[in-house]
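*Asks:* Structure of the sequence below:
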Amino acid sequence: MSDFSNALSVSSSGLRAQATRLRVLSENIANVDTPGYHRKTIPFETSGRRDGVQQVETGKVNLDRSELEQIYDPQNPMANENGFYDGSNVDLIIELADAREAQQSYEANLKMFEQTREMSTSLMDLLRR
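*Replies:* As a prediction, the model looks like this:
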């Protein structure tokens, strides 16, 4: 396999991993106010070597088992006898920061993919002359 194919393979695996990460982060952000919602996390893992190139992939989605926020609202039908109910353990600031990081990583992988494709096209044009 050529170096161009290897570079495209690595950057495309990064694109897939970051896209999955963004999907999980968006689910967390969408459920920030959902009572009883546990934040989801997704690890990155290296896959076995494929054509001599190690790639990144996502692991199994995990639930954050940290304590849920206790919200005081005696009028809420989910409230216990003390007036509290379980909120979510999603911290919006952390999720937004993680989403920003994933977006930047996605864009970097996309840029690498585009530059590799352009270099490959330029090389093919040179070889045709």
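
*Asks:* contacts, neighbours, all on C-alpha from now
*Replies:* Will do.

*Asks:* ok, and the closest non-adjacent residue to residue 69?
*Replies:* residue 87 (4.9 Å; CA to CA, 6 or more residues apart in numbering).

*Asks:* this one as well, want them side by side:
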Amino acid sequence: MSLFNIMNIASTGMQAENVRLNTTASNIANANSVSSSYEDTYKARHPVFAAALDQASSDQTKGVGVNVLGVVESAKPLQMEYSPGNPMADENGYIYKPNVNVVEEMADMLSASKGYETNVQVADTTKRIFRRVLQLGQQS
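*Replies:* As a prediction, the model looks like this:
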């Protein structure tokens, strides 16, 4: 595996973690929103990733990166609360809140941040190796 492939893998990892961070931030930002209907209520979103395998030939692997296949809405049920005095209440007096668990989202944000940081470190280490190889070539 060449150093260029390592940089490509690290960059796709950073892109994926960036999507995860943005999705998590959106979930947290909408965690306290309220709606008067089930359909209009914000639903937590989560990115879907897959390994992107590049084949150099039929028997040798170049590398594996990360593909973001998309962002899906959570299937968890929304929170329904009886609040007849709320101006957002429906005709039965219920308001609807998102299915966002802020504690889980914060844990996911920390995990995504660490994943991003790890990919940055891999890219930085690879860059230093490139420099050392170039320096060795100049000394010959």
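
*Asks:* returning to what we had before: any idea what the residue nearest to residue 69 of structure 1 aligns with in structure 2?
*Replies:* Matched by TM-score structural alignment, residue 87 of structure 1 corresponds to residue 97 in structure 2.

*Asks:* Look at its match and say how many residues are nearby.
*Replies:* Residues within reach of residue 97 of structure 2, counting by other CA atoms under 10 Å, total 23.

*Asks:* Quickly note the distance from it to residue 48 of structure 2.
*Replies:* To residue 48 of structure 2, residue 97 of structure 2 is 24 Å away according to CA to CA, to the nearest Å.

*Asks:* next one: residue 81 of structure 2
*Replies:* 30 Å.

*Asks:* isn't the match of residue 87 of structure 1 right up against residue 76?
*Replies:* No: the pair residue 97 of structure 2 / residue 76 is not scored as a contact, 11.9 Å apart, by CA atoms under 8 Å.

*Asks:* helix or strand for the most centrally placed residue in structure 2, which one?
*Replies:* Central residue of structure 2 (CA atoms, centre = their mean): residue 20, 1.3 Å from the mean position. Taking DSSP states H and E as the definition, one finds residue 20 of structure 2 inside helix 3-29.

*Asks:* ok, back up a step: gap between the residue nearest to residue 69 of structure 1 and residue 30 of structure 1?
*Replies:* Noted for residue 87 of structure 1: a distance of 14 Å to residue 30 of structure 1, by CA to CA.

*Asks:* And residue 51 of structure 1, by the same measure?
*Replies:* In terms of CA to CA, residue 51 of structure 1 sits 39 Å off from residue 30 of structure 1.

*Asks:* how far does stretch 22-41 of structure 1 sit from the chain's center?
*Replies:* Chain-centre distance of stretch 22-41 of structure 1: 12 Å, with CA atoms, centre = their mean, to the nearest Å.

*Asks:* Check stretch 87-105 of structure 2 too.
*Replies:* So, by CA atoms, centre = their mean, the centroid of stretch 87-105 of structure 2 is 24 Å from its chain's centroid.

*Asks:* And that stretch, what's buried?
*Replies:* Within stretch 87-105 of structure 2, the residues scored as buried using 16 or more other CA atoms under 10 Å are 88, 89, 90, 94, 95, 96, 97, 98, 99, 100, 102, 105.

*Asks:* distance between the ends of that stretch?
*Replies:* By CA to CA, the extent of stretch 87-105 of structure 2 from end to end equals 28 Å.
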